[in-house]
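Engineer: No sequence on hand, only this structure:
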C-alpha cells in the first residue's frame, strides 16, 4: 500500500512539473510572436507599449515618404514633357529658319533699246528644297544701286485673269514701291486665292519696275521672307543694250 501511495505521489509530482514546463513553452511561443510583430505584452490590459506605437509611427513615415516620392516623380515627368515640347517647337522653328529660302534661277531685264536702259526686272524664282510654302504678302523685296536704295517693297497681285507678262507689266508700271508675281506653270485665269503663296513645286517670275537702269550700273536684289534666309543676287548692267530682253544673271 505504501508503494502504491508513493507511486501516486510521484505521478502527481510529475504531472505538475509537466504542466509547469508546458506553461513555460507556451509563454515562450507567445513572446516570440509578439517579438515578430514588434509588440510587447499588454500591461494589465491597458494600452500598447511605446515600442509598438513607435513601430506604427515608422510605418506611417515610410508610407508618407512613398507618397512624397510619387508626387515628386509626377512633377518631374510633367516638367520633362514640357521641356521636350519646347525643344521640339524650337527645333522646328530653327529648321524653318534655316531651310526657308527662295532660289533665284535667273534675272532678265526688259529694255528700252532707244534709251539704252533697263525698265523692268524679271526675277525667276523657285522655292528651295525643304522649304514650306512662301506667303507672298509676308515676303519683301529690296533693290539697291549706286544711286538709289529701296527697301520694304511689298507684293501686289495681278488683276483677275491676268497671270501674264502683260498683266504683270501693267500692275507695276510706274510704281517702285511694289512688285508682282507671275506663275509660269499656271494658266492666265488662275484664281486670286492661288496668288497668295508659292508652293515648292511652282516656278514664278517676280516683276519689278526699275525705271532707268543704265550701262555699268551695279544692282543688288534681296528677297526677305517672314521666316527664313534672305536670298541675294548681284549683277551689272551690260555696257551696250541692243535687245528688248537682256540677260543679267547668272
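Structural biologist: Arrived safely, thanks for sending. Every value quoted in this text rests on a predicted model; they were computed, and no experiment measured them. Numbering: from 1, shown residues only.
Engineer: Please count neighbours and contacts with C-alpha atoms only from this point.
Structural biologist: Fine.
Engineer: Let me know the next secondary structure element after the biggest helix by length in the chain.
Structural biologist: As assigned by DSSP state H, the longest helix anywhere in the chain is helix 50-99. Downstream of helix 50-99, the next assigned helix or strand under DSSP states H and E is strand 102-112.
Engineer: Show me what secondary structure element comes after that following strand.
Structural biologist: strand 117-127.
Engineer: ok so, going back, name the helices or strands packed onto the longest helix of the chain?
Structural biologist: Using 3 or more CA pairs under 8 Å, 6 or more residues apart in numbering; DSSP states H and E, no helix or strand is in contact with helix 50-99.
Engineer: now the angle from that helix to strand 117-127?
Structural biologist: Angle of helix 50-99 versus strand 117-127, following axes from the mean of the first three to the mean of the last three CA atoms, to 10 degrees, is 140 degrees.
Engineer: chain center to helix 50-99, what's the gap?
Structural biologist: Distance of helix 50-99 from its chain centroid, counting by CA atoms, centre = their mean, to the nearest Å, is 23 Å.
Engineer: So which residue is smack in the middle of this protein?
Structural biologist: What sits nearest the mean C-alpha location of the chain, by CA atoms, centre = their mean, is residue 89, with 1.4 Å.
Engineer: Comparison target below:
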C-alpha cells in the first residue's frame, strides 16, 4: 500500500468518527428533550391528580345536615318554616349565600336563595330564644330565605359572608305563606350547598292545625 492510499484511509476513518460523534450527540440531545418532556408531564399529572383527589374528597365529605324543621301556622296554613342546619361531620366550610333551597308542596314549587342585599335577612339569637320572634320573617318573600344564627363560635356566619363550619348551627327561615301548606300536604325538597351532599326535606304537614299550638315540628 502506497502512501497515498494510507492517507486516504486515515482521512476516511476520521470522517466516520465525526459522523458517529454527531449521531451520538444528537441521540443524547433527543434523550434529554424526551426526559424533560416526561418529567414535566409527570409533574403536571401528579399535581392534577392531587387537585382532583382533594376536590373529590371535599365533594364526598362535605354537605349540609338538616337537624330539624319546624313551622308556624295561622290555624289554616303553614306560614313560616324554620330549617335547622349544620355542616356534615368532616365537611369543609359552606357558604350559604351560594346555596339554594328547592321546595315542592302539593301544587306549588319554589327555588329559594339567600338575598344578601336585604338588611333584615340575617339575625342572631342566643340559644333558647324563639326563632319565630326574629325580625327576619318580616321582609321575607317566597323567593328568598333568611338566616338566623344560633351557634357560631368563630363568627364565620355574617350577613355578607354567611359561612358555616364545624359546630355551627343556623336556621334557614322560609316564608311559605303562598305555597300549598294546608293540612296533610306532602312537602319534599333539598337544601343544596355549593358543593357536597344536600340536606333532604321530606315531611307531611299535620292532619289539623290546633289553635293553641301554633308552632309544630315537621321533620
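Structural biologist: Arrived safely. Owing to the predicted nature of the structure, the values given are computational and were not obtained by experimental measurement.
Engineer: hmm, back to that, which residue range of structure 2 does the longest helix of structure 1 align onto?
Structural biologist: Using TM-score structural alignment, the residues of structure 2 aligned to helix 50-99 of structure 1 are 12-61.
Engineer: so how much does that stretch differ from structure 1 once superposed?
Structural biologist: Using mean CA distance after the TM-score superposition for structure 1, stretch 12-61 of structure 2 ends up 1.7 Å from its aligned counterpart in structure 1, as a mean over the superposed pairs.
Engineer: residue in structure 2 matching residue 196 of structure 1?
Structural biologist: By TM-score structural alignment, residue 196 of structure 1 lines up with residue 162.
Engineer: distance of that match from residue 153 of structure 2?
Structural biologist: 13 Å (CA to CA, to the nearest Å).
Engineer: Those two: which has the busier surroundings?
Structural biologist: residue 162 (20 against 12; other CA atoms under 10 Å).
Engineer: Touching, the more buried one and residue 99? I think so.
Structural biologist: No: Residue 162 of structure 2 lies out of contact with residue 99 (CA atoms under 8 Å); the separation is 10.2 Å.
Engineer: how about residue 210 of structure 2, what does it touch?
Structural biologist: residue 75 (CA atoms under 8 Å, 6 or more residues apart in numbering).
Engineer: redo that, cut-off 10 Å
Structural biologist: 73-76, 216 (CA atoms under 10 Å, 6 or more residues apart in numbering).
Engineer: Per the alignment, name the residue of structure 2 opposite residue 168 of structure 1.
Structural biologist: Using TM-score structural alignment, residue 168 of structure 1 lines up with residue 136 in structure 2.
Engineer: Contact partners for its match?
Structural biologist: With CA under 10 Å, 6+ apart, residue 136 of structure 2 has these contacts: 118-124, 145-148, 173-174.
Engineer: change it to 6 Å
Structural biologist: 120-121 (CA atoms under 6 Å, 6 or more residues apart in numbering).
Engineer: From residue 172 of structure 2, how far out is it?
Structural biologist: 10 Å.
Engineer: And residue 169 of structure 1, which helix or strand is it part of?
Structural biologist: helix 165-172.
Engineer: Quick check: buried residues in that helix?
Structural biologist: 165, 167-169, 171-172 (16 or more other CA atoms under 10 Å).
Engineer: ok, now stretch 191-199 of structure 1?
Structural biologist: 195-196, 198-199.
Engineer: And it, end to end?
Structural biologist: End-to-end distance (CA to CA), stretch 191-199 of structure 1: 15 Å.
Engineer: what does that stretch rub up against?
Structural biologist: So stretch 191-199 of structure 1 is in contact with 133-136, going by CA under 6 Å, 6+ apart.
Engineer: Among the residues you listed, which pair sits farthest apart?
Structural biologist: The most widely separated members of those, counting by CA to CA, are 133 and 136 (9.3 Å).
Engineer: Residue 191 of structure 2 and residue 99 touch, don't they?
Structural biologist: No: contact status for residue 191 of structure 2 versus residue 99: not in contact, 7.2 Å apart, counting by CA atoms under 6 Å.
Engineer: Pick out whichever of those two has more residues nearby.
Structural biologist: Counted by other CA under 10 Å, residue 191 of structure 2 and residue 99 do not tie: residue 191 has more neighbours, with 24 against 17.
Engineer: Aligned to residue 87 of structure 2, what sits in structure 1?
Structural biologist: By TM-score structural alignment, residue 87 of structure 2 lines up with residue 127.
Engineer: Kindly provide the distance from that match to residue 104 of structure 1.
Structural biologist: Taking CA to CA, one finds residue 127 of structure 1 at 9 Å from residue 104 of structure 1.
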